[in-house]
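Enquirer: build me a structure from this.
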Amino acid sequence: MTSEQHPHPETLSDSDSAILAAARAGVPAALADLGGLVRIPSIAWPAFDQSQLQRSAEAVAALAEGTGVFDSVRITTAAIPGTDEHGQPAVLATRAARNGKPTILLYAHHDVQPPGDEALWDTPPFEPTVRDGRLYGRGAADDKAGIMAHIAAIRALVEAAGEDFDLGIAMFIEGEEEYGSRSFAQFLQDNADALRADVIVVADSGNWDSRTPALTVSLRGNARFTLTVRTLEHASHSGMFGGAVPDAMLATIKLLATLWDENGAVAVEGLTVRDAETPDYSEETLRDEAGLLPGVSPIGDGTILSRIWNKPSVTVTGIDFTSVANASNTISPEVTVVVSSRVAPGQRAQDAYAALEAHLRAHAPFGAELTFSDIDCGDGFLVDTSGYAVDIARGAMHDGYGEAPVDFGVGGSIPFIADLVRDFPEAQILVTGVEDPHARAHSPNESLHLETFGNAIATEALLLNRLNERSA
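Expert: Purely as a prediction, here's the structure:
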């Protein structure tokens, strides 16, 4: 994509110029409101105070009401299929289209990851702090900034065009994305009429860097499961039986090691690779963005971005075993680990899980017993870039950031997009975001680059304005 394919800022229409000015002027208010959202520890994990999710939903609903454009704003939940439970509170705001104009659905989520070890944060995770051009705090980037990009863009449209515009807008702010979107599919079914749209914007991705916007066109899927490895009926004395009896940790180490080859590339038969070109991306950039230690080498083969965007990965993300403080001279009977695999776009996540399970069963050492549980699969996504909305979005990104956008693959997963594709097959889906490579989403010291945030607001405001000027 070259800059000549999109109009330069000096050639903008009068309405676009007014929108841009309103968007830039609205950034301080958006940041203040974002700080208010970050202060709410809205974590969907049951171990945390669930009342904070209701508090967060109420704060988002108040922001939606404050725009003055919606016919309806409500906080609602949906059932979790197969259980007697309901999901976390979501905000659903709707405004009907008029005079043949399209409808756009704006998605983000107000729940956040747990803070983790707060000692690793330079400032308290739920006390928004600005330093060196970034706003620090849990959810500052993922994904409360996405919420505020939507709200601020709507405010800019109202400021420039008035409240009586014709574009239809639905806004769906989920409350459990970080906890698996367990009620998402049911929510879509329960609210299908309210959510139906010509264009869907999922504001939960990232950008090429802090200055260069990106439109996400591919996402890996995920296959996550818990594996328990058992070798003994009970623990035994390591001096009495060590050397003859395989402990569960030995079996687990040998078993897990079969998942990768000597270069660290995934070595599981049945996991596929997507064949697609990737932009230039150096090892130096990888080291800077990922925090790779000087003496540690990257893993895998092929271009670096092909490893992240188009190939599978396998990561052990958790383990239950005797702690160092409680270590004793004991042969362990059982070890439990959590295995998280990212699945190449184009492969069904369930097929990838089946390949992983078959591999592990085939390679279990010493006849160790394996138990699989808590299986969670989500399919990847490939964007259809042929629709008019993609061209409008690319142009809005160019004019909002002042840089030509990059078509971007993401190594992470947003499994619920497959649900959107299934339930709204005619909708054009745009995956955007406010994060840059140094946002550290899900990690200590998560942060939002302030200039990127302002440009993201400007981009979405332009997108809304250009859709408002288009017939459905």
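Enquirer: going forward, measure contacts between C-alpha atoms and count neighbours the same way
Expert: OK.
Enquirer: show me where the stretch 151-300 of the chain has its strands.
Expert: For the stretch 151-300 of the chain, the strands defined by DSSP state E, counting those that start in this stretch occupy 168-174, 199-206, 214-219, 221-230, 236-237.
Enquirer: identify whichever of the ones you listed lies nearest to Gly264.
Expert: Among the strands of the stretch 151-300 of the chain, the nearest to Gly264 by Cα to Cα is strand 221-230 (18.6 Å).
Enquirer: contacts for that closest one, please.
Expert: Contact partners of strand 221-230, identified using Cα atoms under 8 Å, 6 or more residues apart in numbering, comprise 248, 251-252, 333-345, 347-350, 352-353, 368-381, 412-415.
Enquirer: reformat the strands of the stretch 151-300 of the chain as a markdown table; add distance to Val314.
Expert: Shown next, in a markdown table, are the strands of the stretch 151-300 of the chain (distance: least, Cα to Cα, whole Å):
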| stretch | distance to Val314 |
| --- | --- |
| strand 168-174 | 28 |
| strand 199-206 | 21 |
| strand 214-219 | 16 |
| strand 221-230 | 9 |
| strand 236-237 | 32 |
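Enquirer: picking up where we left off before, looking at the contacts of strand 221-230, which are in helices?
Expert: Residues of these located in helices (DSSP state H): Ala248, Ala251, Thr252, Ala349, Gln350, Ala352, Tyr353.
Enquirer: and the furthest pair within those residues?
Expert: Ala248 and Ala349 (28.4 Å).
Enquirer: residues contacting the residue nearest to Ser210 when sequence neighbours are not counted?
Expert: Residue nearest to Ser210 in three dimensions, not counting chain neighbours: Asp436, with 5.1 Å by Cα to Cα, 6 or more residues apart in numbering. By Cα under 8 Å, 6+ apart, the contact list for Asp436 reads Gly206, Asn207, Trp208, Asp209, Ser210, Leu448, His449, Thr452.
Enquirer: residue boundaries of the helices in the stretch 301-450 of the chain?
Expert: Assigned by DSSP state H, counting those that start in this stretch, the helices in the stretch 301-450 of the chain fall at 304-309, 349-362, 388-401, 416-423, 450-468.
Enquirer: one more, for comparison:
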Amino acid sequence: MTDDLRARVQDVLPGVRRDLEDLVRIQSVSADPERLSEVQRSAEAVRDLFAAEGFEADILAAGGAPAVVASKRSKHADAPTVLLYAHHDVQPENDHAEWDSPPFEPTERDGRLYGRGAADDKAGIVAHLGAARVFGDDLPVHLNVFVEGEEEVGSESLVPFLDAYKDRLRADVIVIADSGNWDIGVPALTTSLRGLVRVNVEVRTLTHAVHSGMWGGLVPDALITLSRLIASLHDDRGNVAVAGLHSGPAADVDYPEARLRAESGATAGVEWIGDGSAVERLWTKPSLSIIGLDAPKVDGSSNTLVPSARARISLRLAPGDTTANALDCLRAHLDQHTPWGAEVSMTVVDTGEATQIDATGPAYDAARAAFTEAWDGTAPIDMGVGGSIPFIAEFLEAFPSASVLVTGVEDPDTRAHGANEGLHLAEFERVVLAEALLLQKLGS
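Expert: Down below sits the predicted model:
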């Protein structure tokens, strides 16, 4: 069966790649209001691709960006139903000078296809398309497809969308193609993702700026105050010092030092922070970063005490924690550690729940077998992800009886969201084969 499907995948792959390249050329940047027409054009292209394969395909929305919902029935009436998810919107490409080739012109170099969305997540779309194309009109399962158009801007309308179109999306198994594999040649199933809380914290010590010579030494300035508050968020070893946050164990996966250095971009002398194994610190413990500051610039700064300063905090939550708990803990920490009686306020920017998936049962058995065959005997690892994909928790809530499999096309050098995003083409072929094998096994 594997050899037969492998041959069919090789037959459809050239066309699948052409479809991917056509999609990459569409600048579907959902965060850019001036390119909303491109997001619409992208949805239309995706709809047409699935319609050409015999799917009933529509462009739908629930107050947000256009999404594609497509369905195709198996000839086997009692076959299970599988929902395939991906998203067609992409991140902004930012400075074109940082790219080695134009971001919206797909370009192959050294076995990778480069371009914005070449991996995240237009490759996810065509992986689903390729797996369906392998079977033609003899699908082993009933297929529903959901290609979202606003994942890169937070999926704000996802919950109402799932409510509105639940009957069209309902499935026994959900395959979410928006994650990655552990390494080139080593597949993975993502079984946990950290949650996210972003807040703005403002500290005020004065009603207005005053002369630093006249009042310095008596009145604290807001920048010094904020700096001390920020410093309180970690202990001396770099662990997050906010009491009450959840931590948990991680899978026994080795993350070699050389690979950590290369993939993280850490400078040669920098020391790792925190306690525990590398994957615990990256997957199953909280992390906290300051990702922005509002304060006077150095150039042109006046010799006055700064009355207020603001920081944006990005807090990643361990699986098993909740955003409600994290906000309560963070607020309590700020109130307790703001020095010198300064005023402190916290404003929530956005949140996303952590996810812990029960990776057991027949669907996961089928997935592990399919991945092992597609990767020539290399079994997938159960991988955590330090980043957040909040919509997965929303799928779990909307379809509690479904088995949710989180897969993807990315690898450690994909550079999703950055310049020179690229898809490893040999791995992509394995991804398509693995999904075809999975559908075959679920059908039998």
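Enquirer: now render the strands of the stretch 151-300 of structure 1 as a markdown table, adding distance to Leu293 of structure 1 and mean neighbour count.
Expert: A markdown table is the format used below for the strands of the stretch 151-300 of structure 1 (distance: least, Cα to Cα, whole Å; neighbours: other Cα atoms under 10 Å):
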| stretch | distance to Leu293 of structure 1 | mean neighbour count |
| --- | --- | --- |
| strand 168-174 | 36 | 25 |
| strand 199-206 | 24 | 23 |
| strand 214-219 | 27 | 25 |
| strand 221-230 | 27 | 23 |
| strand 236-237 | 38 | 14 |
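Enquirer: from the contacts of Asp436 of structure 1, which single one is nearest Arg361 of structure 1?
Expert: Gly206 (36.9 Å).
Enquirer: tell me the counterpart of that closest one in structure 2.
Expert: With TM-score structural alignment defining the correspondence, Gly206 of structure 1 maps onto Gly180 in structure 2.
Enquirer: wait, that match touches Gly408, no?
Expert: Yes: counting by Cα atoms under 8 Å, Gly180 of structure 2 touches Gly408, with 4.3 Å between them.
Enquirer: aligned partner of His359 of structure 1 in structure 2?
Expert: Counting by TM-score structural alignment, His359 of structure 1 corresponds to His333 in structure 2.
Enquirer: ok, Thr317 of structure 1 touching Thr336?
Expert: No: applying Cα under 8 Å, one finds Thr317 of structure 1 not in contact with Thr336, separated by 11.1 Å.
Enquirer: these two: which is more packed in?
Expert: Neighbour totals were compared for Thr317 of structure 1 and Thr336, and Thr336 leads with 20 against 12 (other Cα atoms under 10 Å).
Enquirer: what lines up with the more buried one in structure 2?
Expert: Match for Thr336 of structure 1 (TM-score structural alignment): Arg310.
Enquirer: name the nearest residue to that match, sequence neighbours excluded.
Expert: Nearest to Arg310 of structure 2 is Glu202, by Cα to Cα, 6+ apart, at 4.2 Å.
Enquirer: now that neighbour: how far from Glu108 of structure 2?
Expert: 47 Å (Cα to Cα, to the nearest Å).
Enquirer: then Val203 of structure 2?
Expert: The value you get for Val203 of structure 2 to Glu108 of structure 2, if Cα to Cα is used, is 49 Å.
Enquirer: next: Ala52 of structure 2.
Expert: In terms of Cα to Cα, Ala52 of structure 2 sits 27 Å off from Glu108 of structure 2.
Enquirer: how about Ala434 of structure 2?
Expert: 23 Å.
Enquirer: then Ala363 of structure 2?
Expert: With Cα to Cα as the criterion, Ala363 of structure 2 and Glu108 of structure 2 are 35 Å apart.
Enquirer: looking at these two, which is more packed in?
Expert: Ranked by neighbour count (other Cα under 10 Å), Ala363 of structure 2 and Glu108 place Ala363 first, with 21 against 15.
Enquirer: correct me, but that one touches Val173?
Expert: Yes: under the criterion of Cα under 8 Å, Ala363 of structure 2 makes contact with Val173 at 7.1 Å.
Enquirer: find residues that contact each of the two.
Expert: Ser403.
Enquirer: before we move on, back to that, of the contacts of strand 221-230 of structure 1, select the buried ones using a ChimeraX command.
Expert: Entered in ChimeraX, the line below selects the buried ones among those, by 16 or more other Cα atoms under 10 Å:
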select :248,251,252,333,334,335,336,337,338,339,340,341,342,343,344,345,347,348,349,350,352,353,368,369,370,377,378,379,380,381,412,413,414,415
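Enquirer: contacting residues around the longest helix along structure 2?
Expert: What stands out as the longest helix in structure 2, according to DSSP H, is helix 2-24. If you take Cα under 8 Å, 6+ apart as the criterion, helix 2-24 of structure 2 is touched by 42, 45-46, 104-106, 115-118, 122-123, 126-127, 129-131, 133-134, 373-374, 429, 432-433, 436-437.
Enquirer: give me the next element, helix or strand, following it.
Expert: Counting by DSSP states H and E, the next helix or strand C-terminal to helix 2-24 of structure 2 is helix 36-51.
Enquirer: contacting residues around that following helix?
Expert: Against helix 36-51 of structure 2 from outside (Cα under 8 Å, 6+ apart): 23, 26-30, 56-59, 65-70, 88-89, 129, 149.
Enquirer: and Lys144 of structure 1, what does it touch?
Expert: Leu34, Leu37, Val38, Ala108, His109, His110.
Enquirer: select, from these, the two members most distant in space.
Expert: The widest separation within these (Cα to Cα) is 14.3 Å, between Val38 and Ala108.
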